[in-house]
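have a look; sequence and predicted model below, questions after that.
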Amino acid sequence: MIRVLLVDDHAVFRDGLRELLNHVPDLEVVGEAGTGPQALEEMSKQPDVVLLDIGLPGMDGIRVCRSIVEQYPNTRVVMLTMHDDPQLLLEALRAGACSYVLKAADAQSVVSAVRAAAKGQASLDPASTSRLLEEYRRLSQERAGFSKASLTERERVLLALIAEGATNREIAAHLALSEQTVKNNLSVLYQKMGVNNRAEAVMAAVQGDIPLPKVRWKKRAK
């Protein structure tokens, strides 16, 4: 059973979210909070995942997220917010959130994000990934050449391509490689970065301030 803490200053929204999650067999809402300080108090209930809004009274969600990650390293934070803002998305990921879900998302997306977080996995929808990449590139221009990871130029190109949403087949076509070679190269990249999948690699790039090149690739028709 995945223990979930709901943090949002709108009681009606919390009621609906609680009703949704408590009808999912493997999820259980163990606590609720309407302010930042209350959220930290509710952490005594030892939730596995915190669904956290950004706009909270008393202490904003970014600061709450940072405090939770620092004090409760085994708890995962999923930002659930109405703010479709790439800068806030970037700040949330840097604070330690593993997912960023808009309140406009469907119920299954919220449930999937909670389950992924409980497994220690990161998840971002394609639209959020695209916005994140745009904001990241803007900031990277201000830090040209700065990197905390010893990635090769080819590995940074791979990272840029997966951040853009390119499939293994599309990456192979762009780099004139076989799909198996791409898979092998991605495995090496993930191992070097200490991540398990594409979403985690993109987040690690953001949190590590790794400059990504601008790549032009041809998206294959479905």
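Right, received. Where do you want to start?

CA atoms for contacts and neighbours, from now on please.
Fine.

helices along this protein, start to end?
Taking DSSP state H as the criterion, the chain carries its helices at 11-21, 36-42, 61-71, 86-95, 107-118, 126-140, 153-163, 168-175, 179-193, 198-207.

most tightly surrounded among the ones you listed?
Across the helices of the chain, averaging neighbours per residue (mean count of other CA atoms under 10 Å) puts helix 198-207 on top, at a mean of 21.

which strands or helices does that helix pack on?
Applying 3 or more CA pairs under 8 Å, 6 or more residues apart in numbering; DSSP states H and E, one finds that helix 198-207 contacts helix 86-95, helix 153-163, helix 179-193.

figure out which of those is closest to Arg137.
Closest approach to Arg137 among the helices and strands packed on helix 198-207 (CA to CA): helix 153-163, 10.2 Å.

and the closest one, how far from the chain's centre?
18 Å (CA atoms, centre = their mean, to the nearest Å).

now for that helix, which elements pack on it?
helix 126-140, helix 179-193, helix 198-207.

other SSEs contacting the first one?
I take that to be helix 126-140. With contacts taken as 3+ CA pairs under 8 Å, 6+ apart, helix 126-140 sits against helix 86-95, helix 153-163.

alright, now check it against this:
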Amino acid sequence: MGWSRPHYASEREPDAVPSRETTSAATTLGVLPRARTVFVMNDELLLHGLVHVLAQADGVRLLGDLRHTADLGDRLRALRPDLLVVDVHRGAALADLVAGLDPVPRIVVVIDGEESPAGTLDLIHAGADAIVDRRSSSAELLSAVARVLDGQTALDAHSANTLIAELRSRERAVEADYAGILTRREKEVLALLTEGLDNRAIATDLFISEATVKFHLHNIMDKFGVHKRAALVSAALRGRI
């Protein structure tokens, strides 16, 4: 990202505090009110680089940088930031961090999606307004912060890829769970059904009665919430079952 050591903004400059509810419709940091900003991260190099980049933007006023300590919540409540830039990696940790903050600041989470599972979807559920991977460019960081201060949400390119991978992984896990709820015989019936066999042919192939085939098909459709053979076959062929 090319981040270097920080140049902290002066804290003597007058406040023009944007609330979460009322924010300028501007889309660049240069014309936004100066957001009271707190950084929370233990990685010194990452912290210095982020502060260096954001301190050059007119829309951010640095209040301070904190570490993940036991009294972090109390210190944040005392500072009452408008913008929180934090390096948590799990949604639960972020939810705990912002619990009790009033007003709730806008939150930019910096992740390392290359070295650890980012839990991007969990972070979004926990309240992240933007997620930026530490491998991203300074321009992407500034763009994400600008969007957040303008009341929007943002993902940089790396984080968007991470989110897509997470969603696909969860979908595969759900599909595996679905497959696990079928009995061995139900799987056999479903496999033959997707090959185009009718009930009589399935019964003949499995040496069971047509009534038993109907019974298994009824159970399969009930488990997956479909009510027609065509819908069941379509779902199975698309890999949804």
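Looks like it came in fine. This one's a predicted model, so the numbers in the text were calculated from it and none came from an experiment.

next, the TM-score between them, please.
With the length set by TM-score structural alignment, normalised by the length of the first structure, the two chains reach a TM-score of 0.54; 140 aligned residues with a CA RMSD of 2.6 Å.

before we move on, back to that, I'd like the helices and strands packed on helix 198-207 of the first structure as CSV, with distance to Gln71 of the first structure appended.
Formatted as CSV, those follow (distance: least, CA to CA, whole Å):
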stretch, distance to Gln71 of the first structure
helix 86-95, 13
helix 153-163, 30
helix 179-193, 24
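
out of these, which is closest to Asn74 of the first structure?
Minimum separation from Asn74 of the first structure across these (CA to CA) falls at helix 86-95, 14.8 Å.

re earlier: export the helices and strands packed on helix 153-163 of the first structure to CSV and tack on distance to Pro25 of the first structure?
Converted to CSV, these look like this (distance: least, CA to CA, whole Å):
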stretch, distance to Pro25 of the first structure
helix 126-140, 27
helix 179-193, 33
helix 198-207, 26
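
and of those helices, who's closest to Gln38 of the first structure?
That would be helix 198-207 among these, by CA to CA, at 27.5 Å.

what residues does the closest one touch?
With contacts defined as CA atoms under 8 Å, 6 or more residues apart in numbering, helix 198-207 of the first structure is touched by 90, 93-94, 121-124, 136, 159, 162-163, 190, 193, 195, 211.

and for Asp8 of the first structure, the neighbour number?
25 (other CA atoms under 10 Å).

residue contacts, it?
Counting by CA under 8 Å, 6+ apart, Asp8 of the first structure makes contact with Arg14, Glu32, Ala33, Gly34, Thr35, Leu52, Asp53, Leu56.

give the aligned equivalent of the second one in the second structure.
Glu32 of the first structure maps onto Asp65 in the second structure when the alignment is built from TM-score structural alignment.

now do the contacts for the residue nearest to that match when sequence neighbours are not counted.
Spatial nearest neighbour of Asp65 of the second structure, excluding adjacent residues (CA to CA, 6 or more residues apart in numbering): Phe39 at 4.5 Å. By CA under 8 Å, 6+ apart, the residues touching Phe39 of the second structure are Leu47, Gly64, Asp65, Leu66, Leu84, Val85, Val86.

let's have those in a markdown table, adding distance to His218 of the second structure.
Shown next, in a markdown table, are the contacts of Phe39 of the second structure (distance: CA to CA, whole Å):
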| residue | distance to His218 of the second structure |
| --- | --- |
| Leu47 | 59 |
| Gly64 | 63 |
| Asp65 | 61 |
| Leu66 | 59 |
| Leu84 | 53 |
| Val85 | 53 |
| Val86 | 51 |
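
where do the strands sit along the second structure?
Along the second structure, counting by DSSP state E, strands occupy 35-40, 60-66, 83-86, 106-111, 130-133, 154-155.

any chance of those in a markdown table with distance to Ala139 of the second structure as columns?
Formatted as a markdown table, these follow (distance: least, CA to CA, whole Å):
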| stretch | distance to Ala139 of the second structure |
| --- | --- |
| strand 35-40 | 18 |
| strand 60-66 | 15 |
| strand 83-86 | 16 |
| strand 106-111 | 14 |
| strand 130-133 | 11 |
| strand 154-155 | 13 |
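
to His52 of the second structure, which of these lies closest?
The closest of the strands of the second structure to His52 of the second structure is strand 60-66. By CA to CA, the value is 10.7 Å.

average gap between that closest one and the first structure?
When the first structure is overlaid, strand 60-66 of the second structure sits 1.1 Å from its aligned residues on average, using mean CA distance after the TM-score superposition for the first structure.

which of the residues in that strand are buried?
Under the neighbour-count criterion of 16 or more other CA atoms under 10 Å, strand 60-66 of the second structure has Val60, Arg61, Leu62, Leu63, Gly64, Asp65, Leu66 buried.

now stretch 124-137 of the second structure
The neighbour-count check on stretch 124-137 of the second structure (16+ other CA under 10 Å) flags 124, 126-137 as buried.
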